[in-house]
Every structure is written in C-alpha cells, then in structure tokens.
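Pasting a predicted model and its sequence here:
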Amino acid sequence: MKNYFLNGKNLKTAYGITALQAEGSNLAISGAWDFPVRTGKCFHDWGDDDGIEPYVSAEEIRFAGRDIVFVGMVSAATEKQALVSCYKLYNDIGRFNSLVPFEAEGLGKWMVIVKSEIKAEYIGSGYCKITITFREPVCDLSGILPTNKLEYNPVTDHLDNPIYINNQPLHIGSINFDGYGIDGVMFRNLGLIILDFTGHFGRPAAKDGEYNSYQNEGFKITRHSAREITMKALIVQPGYEAFRAALKGLYKLFSKEGLRYITKENDFLRDFFVKDGFAVSDVNIEAKRVVAVLEMKLTEAKAWQNWSILTDANNNEIVTELGNIIIT
C-alpha cells in the first residue's frame, strides 16, 4: 500500500487516513495523468464550406489545470474520534496560503490547492470514507516527441556479417511502418492500442440559428458544427516510468503547434487538434506492467478521402527515418 502525503504530512500517520482505490484502479488517486483542456478560443467557424479555422500557433495554445481526486478511509476507535481526525485535516488545510505539494509514493508530486468540498461519509465502527479533490493549476506538460522505433531483425541484422543489397549494407534495425498512427508515428510507438473510434461516420448537429416565427414553427438552415471524434485506447507499459514517459510524449505531441493528422485502417486521413485534453482512467500498476485507458476527443479540421503511402516504381513503400511519406 502506497503512502500519500499532503504538505509533507503522511495522511495515514497524521490523520489516520488509509488509501482506498479509485474506481477501476488499484491506486487511491485519479486524474493525475490527464492532459488538460485548452483555454481561450480554440477555433473560428466562418460559416462556409471551408469549415473551421483552428487556432494552433504556439502563442494561441494555452492550457488549464487538472483535477486530482484522492479517496481514503479514516480509521478510528469511535465515531467521535473519526470526526476529530477529519477536523484536524480540515484545520490544517485551512492554514494553507499557497500551493502545497501532494505526493503519492513512487508516483509523483503535484503542486495543488484543495478545490472544492471535501466529501466525508461515516460508515460505522469508527470508519469514514473521505474524498478530496485537488486542483493542479499549472501542469508539467514537458516530454519527448515520440518517434517510430527501429526494430531489430535477428535474421538479417548482423554487425559481424552484414547483408548487402545493391552493394549497400543493411542498417541494423529498420522501421516496420504499418501506415496507421498520428503524425506518421505508429500507434504502438505512441504506446496506444486502439479500442474504439466513434463519431467519424455521423454528421454533426447543425448549429443554432436565429429566426422570427409567428403562426408556425420557425427554422433556419445552418451548416453543421465541427466534427468531434472520440478515440479510446489502451495503454500497456512494462513499468511506471515507461507509462509516464509514454504519457509525457503524448503531452508534447498534442501541445505542439499546428495540426496533427491521424491515419487509421479503413478510414480517411484526418487533420485534427485536441482542445478538450484527454482523460486517463482505470490505472492499474501490476507486477510487470502498467495498464490504463485513455480517452480523447479529436476536433476535425479537414478529412482527406483519398490518401496513400508513397511507393517506388516497384510498389515498395518508401520509408524515411521518421516513417512513411503520406500523400493526399
């Protein structure tokens, strides 16, 4: 069982609070790995066939904070002693006059405020379930942009005995690009296993329009609003550091200026941006892996019905160190 600390105090030893498990997780916290929503105006809709104008320059991309929720159980001998423990915590929180560190042992540290009501439900026999929602107003979104990784081929890749093609030695490792991913980086190198992809078949709702009506129901013909596609994916990593690195790579990718593009099997190529962040839920740390679910909305800027991967005269895919070359 991990220890959790608020402003340097161990919640268990200071207040008798034992960590519980967030819904779908084997940890007591949730929300700590979410990618926050953007602030300000993210796009302009000109109301014509050209669609929306995304605001994706570096100076236009700004982010809000994120909520981190902790669930625990106050353990005491009697109901009154449980109440005393709760009030001791509340009094300490009342003396905070700035951001304070909230730390989960082995998972990280976040500078937070207590955002809202602390919910406490007395269970009985001196036990009280407590839920604290923290707000991290400034999130660390640093990371390293993900790239396609070289994959070693034990049959052809030998340092001592290289194989030559057209008098040129094969490189040790190659990129086995499958054509599907984001910005040319394959889903597997983004750390994602796609579970669901919805909203791309339907037509978005029409925008509201102003009109005057007297005897009959009024109407106004308007264009549809921007298309939003929901992508749900599984993240599976061999350990917590790899899990966090994969997420930080996604932070870097989706906070980068400009539009992203996604290619998926049996779908159009879609230019998009992320304005609503993404949620990471059901985080489970196991002996040899970390598993979680990521869900995000992609706001579509344009869809390309006809796209392909550039090939040579013999129909062999042309691969660069960054992956395939996409043509539309």
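Sure thing, it's come through.

drop to CA atoms for contacts and neighbour counts, all remaining ones
Noted.

residues in contact with residue 319?
Contacts of residue 319 were listed using C-alpha atoms under 8 Å, 6 or more residues apart in numbering, and they are 175, 177, 325.

Kindly apply the preceding question to residue 71 instead.
Taking C-alpha under 8 Å, 6+ apart as the test, what residue 71 contacts is 19, 20, 21, 22, 28, 29, 129, 130, 131, 132.

which of these tops the neighbour count?
residue 29 (25 neighbours; other C-alpha atoms under 10 Å).

helix, strand or coil for the closest residue to that residue other than its chain neighbours?
Distance criterion C-alpha to C-alpha, 6 or more residues apart in numbering; nearest residue to residue 29, sequence neighbours excluded, is residue 70 at 4.6 Å. Under DSSP: H, G, I helix; E, B strand; the rest coil, residue 70 falls in the strand class.

before we move on, the earlier item: taking the contacts of residue 71 together, which two end up most distant?
29 and 129 (14.0 Å; C-alpha to C-alpha).

picking up where we left off before, you'd agree the residue nearest to residue 29 is up against residue 31?
No. Using C-alpha atoms under 8 Å as the test, residue 70 is too far from residue 31 to be in contact (9.2 Å).

What subset of the contacts of residue 319 is buried?
By neighbour count, with 16 or more other C-alpha atoms under 10 Å, the contacts of residue 319 hold 175, 177 as buried.

Residue 199: which of the contacts of residue 71 is nearest?
Nearest to residue 199 out of the contacts of residue 71 is residue 22 (C-alpha to C-alpha; 28.7 Å).

which is the next helix or strand following the longest strand along the chain?
If you go by DSSP state E, the chain has its longest strand at strand 290-304. Per DSSP states H and E, the first helix or strand lying C-terminal to strand 290-304 is strand 308-309.

Centre of the chain to that next one, how far?
28 Å (C-alpha atoms, centre = their mean, to the nearest Å).

before we go on, here's another structure to hold up against the first:
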Amino acid sequence: MYNLGGVDLSDIPFIAGVQNNSDIALSGLFDMPARLGKTFHDWGDEDGIEPYVSASEIFFGGRDLSLTGFIKGNNKSDCNDKLGVLYNLINSFTDTVPLQSDWGSFNVYVNAPIVGNRLSDTILSVTIPFREPVVDMTPLIPIGDSSQYGIDGNSFALLGGEALKLSGDSWNRTNPKTENISFFGKEKAFIGRLTAPEHTLTIGLRDESFIGLRYKVKEFMALLASPGVRKLVYPNDKLRAFFVKDGFKTTALYAKRTKKFCVIDIKITEVNVTSVITLENLIDYQKFNVTDSDGNNIKLII
C-alpha cells in the first residue's frame, strides 16, 4: 500500500515495483542523512582534522526517497491519461505531504524529475523521487560495556547484526595536504601534514520483524549522531576514533522475507584523540582515568 497526500496510488492504478537489491518499491527509508553546516576544521599545520562533535554543533539535513512502480492502462491513450492523473496529483501539492506505506510514513515533496519509461502500449514504468526534509532519529542510544568488536562498547551482535567489511584507508598512509606554491623555473618541494583517513564500514542488520529492523537502523542513527567521537573495535584492526558527517546509505533491503535484513554503508572519518574538541570527550569516550600521585580521582572542570 502506498498512499500519497491522502490518495491511494493503487486507484490510479500505480502498481508497486521493486528497487535494486530489495524486495520493496521504496528506497532511502533506512538512509541516515548527512550533517548540515561546517563539520570540521582543517588546520594545515596538523595531521588530520578537528571534528565539530559537540551537541551544539550537530545538525542534520534531509534524505532522498524513491518510489518505483508501473502505470497500467487499457491502451496507449488510457495509459497516458492515468500517468497524467499521477502528475496532476503531485502538481496539486504546495507543501510536504505524507507518503504512507507498510514500511512507515514520511513527510515528503517531489524534488527532482519523475522518470517514466514506456514498456508497452499498456504499461509505463515510473520512478518518483522524494525529499524528506526532517528525519526522525530518536531511539534510545545504546550504552555498551562490552569488550567485544563493535562501536562504543556495543558489540555488532548487540546492535542487531554483524560487521561485513571495513575498507578505505585502513593501512594506507593518506595523502599529504597540499599547498599552492609558485617558484620561478623550478619545482618546489612541499612536505605537508597528512589528510584524515576515511573508511567505509559495511554493516548487516537483521530482525524477525520489519518494525524491529527499522528500530535497529534508527538506533544506529542515534548512536552515530550523538555528541563526541565514536570508538570502533574491528576484527584484526586497531582501535579507531571516528565521527560521521555524511550519514549512511542502505545498499540492500529485504523486508518481505522470513528474516528481515538490510546492509548499510557508513563512511567514517578517523580522528586523532588529541584533535577532539574537549577533554571531556576524551574521558567519556576513551575511558581515560585522571588521578593524582596518591591514586585519588581528580574532578576536572572544563
């Protein structure tokens, strides 16, 4: 069932299709949006970047959704007329409208061309792009106390799945930062500091129900969106501190099988713990203990 702005699209009739690497017609519903505004500062004379990860600096934009399906008519003219009904419906909207489905409800607007393709005299394929400007990311943030592989002490199993791959600058020495230098008649050597390593963490999530799977994805969003830097412990890898500025993308989603599952690709930017903005973050997320020479805990006021 897909209902747009209070209109059941099956009455047109719009017949739901399936997206690539999926068994439903809607894509983007599990994507985490990217952050808005400036997310880091690059000090040219230091390695890496300074992330902006305090609560007052974290804001998120919207995300893109896509609905694909078919318009079916009795003949070419009837098929064209029914496509016109869909277009007139969308043309009538002056603000965001609810897109309701078995997979959730989203307040959206059409933000790009609708792509139609004639398959026969009686069938047109149609892909409708939507923008969801405000995304709900409100589940409770998990608090982990595990030493297993995972994020911030939350094992991948506890988060509802498993880590499939970590790719990118895992063992690379990243590019040196560049600087434009003019020097007449000669090449000038410039020894720069290093850019921040970037990785893609691929996670598979699964659950017995679609509602449970959706909650786990939103829990992941809430965890990655929380203030401070995250701590990644990955098999056969070193401890990495990171933050997420570009959200994540769902590369596969199967919601109709007995075991519901999805795959998400998270682009993470690694930071040195010394570049984290406040010492409080180091204490909270790296679990540093500060004591005096007699072993007494020291209270730090920042």
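That came through, no problem. The structure displayed is predicted, hence computed values, not measured ones.

Mind checking the TM-score on these two?
Between these two chains, after superposing, the TM-score reads 0.86 (TM-score structural alignment, normalised by the length of the second structure); 277 aligned residues with a C-alpha RMSD of 2.1 Å.

picking that back up, mind putting the contacts of residue 319 of the first structure into JSON lines with secondary structure and distance to residue 165 of the first structure?
Output for these, formatted as JSON lines (DSSP: H, G, I helix; E, B strand; the rest coil; distance: C-alpha to C-alpha, whole Å):
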{"residue": "175", "secondary structure": "coil", "distance to residue 165 of the first structure": "17"}
{"residue": "177", "secondary structure": "coil", "distance to residue 165 of the first structure": "20"}
{"residue": "325", "secondary structure": "coil", "distance to residue 165 of the first structure": "22"}
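
The contacts of residue 319 of the first structure into JSON lines, with extra columns for distance to residue 242 of the first structure?
Converted to JSON lines, the contacts of residue 319 of the first structure look like this (distance: C-alpha to C-alpha, whole Å):
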{"residue": "175", "distance to residue 242 of the first structure": "21"}
{"residue": "177", "distance to residue 242 of the first structure": "22"}
{"residue": "325", "distance to residue 242 of the first structure": "28"}
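
on that earlier part again, which other residues reach the longest strand of the first structure?
With C-alpha under 8 Å, 6+ apart, strand 290-304 of the first structure has contacts from 51-54, 226-240, 243, 268-285, 328.

I'd like to know which of the residues you listed are part of strands.
Per DSSP E, these map to strands at 52-54, 228-237, 269-273, 278-285.

where do the helices sit along the second structure?
Taking DSSP state H as the criterion, the second structure carries its helices at 76-91, 210-225, 279-286.

Can you say which of those is nearest to residue 259 of the second structure?
Among the helices of the second structure, helix 210-225 comes nearest to residue 259 of the second structure, with 8.8 Å by C-alpha to C-alpha.

Could you pull up the residues touching the residue nearest to residue 29 of the first structure?
By C-alpha under 8 Å, 6+ apart, the residues touching residue 70 of the first structure are 22, 28, 29, 30, 131, 132, 133, 134.

Any figure for the gap between the residue mapped onto it from the second structure and residue 85 of the second structure?
In the second structure, residue 70 of the first structure lines up with residue 67, judged by TM-score structural alignment. From residue 67 of the second structure over to residue 85 of the second structure the distance is 17 Å, taken as C-alpha to C-alpha, to the nearest Å.

Residue 31 is in contact with residue 25 of the first structure, correct?
No. Residue 25 of the first structure is beyond contact range of residue 31, at 11.4 Å (criterion: C-alpha under 8 Å).

any shared contact partners between these two?
In terms of C-alpha under 8 Å, 6+ apart, residue 25 of the first structure and residue 31 are both contacted by the residues residue 281.

Please name the nearest non-neighbouring residue to residue 147 of the second structure.
Nearest non-adjacent residue to residue 147 of the second structure, counting by C-alpha to C-alpha, 6+ apart: residue 153, 6.0 Å away.

My guess is the one you found contacts residue 144. True?
Yes. Using C-alpha under 8 Å, residue 153 of the second structure is in contact with residue 144, at 4.3 Å.

who's more crowded, those two?
Taking neighbours as other C-alpha under 10 Å, residue 153 of the second structure and residue 144 compare with residue 153 leading, 20 against 15.

That one matches what in the first structure?
In the first structure, residue 153 of the second structure lands on residue 184 (TM-score structural alignment).

measure its match to residue 56 of the first structure for me?
Applying C-alpha to C-alpha, the value for residue 184 of the first structure to residue 56 of the first structure is 19 Å.

can you check residue 274 of the first structure too?
10 Å.

Please say which of these two ends up with more neighbours.
residue 274 (22 against 19).

I'd guessed that one sits against residue 251; true?
No. At 10.6 Å, residue 274 of the first structure does not count as touching residue 251 under the criterion of C-alpha under 8 Å.
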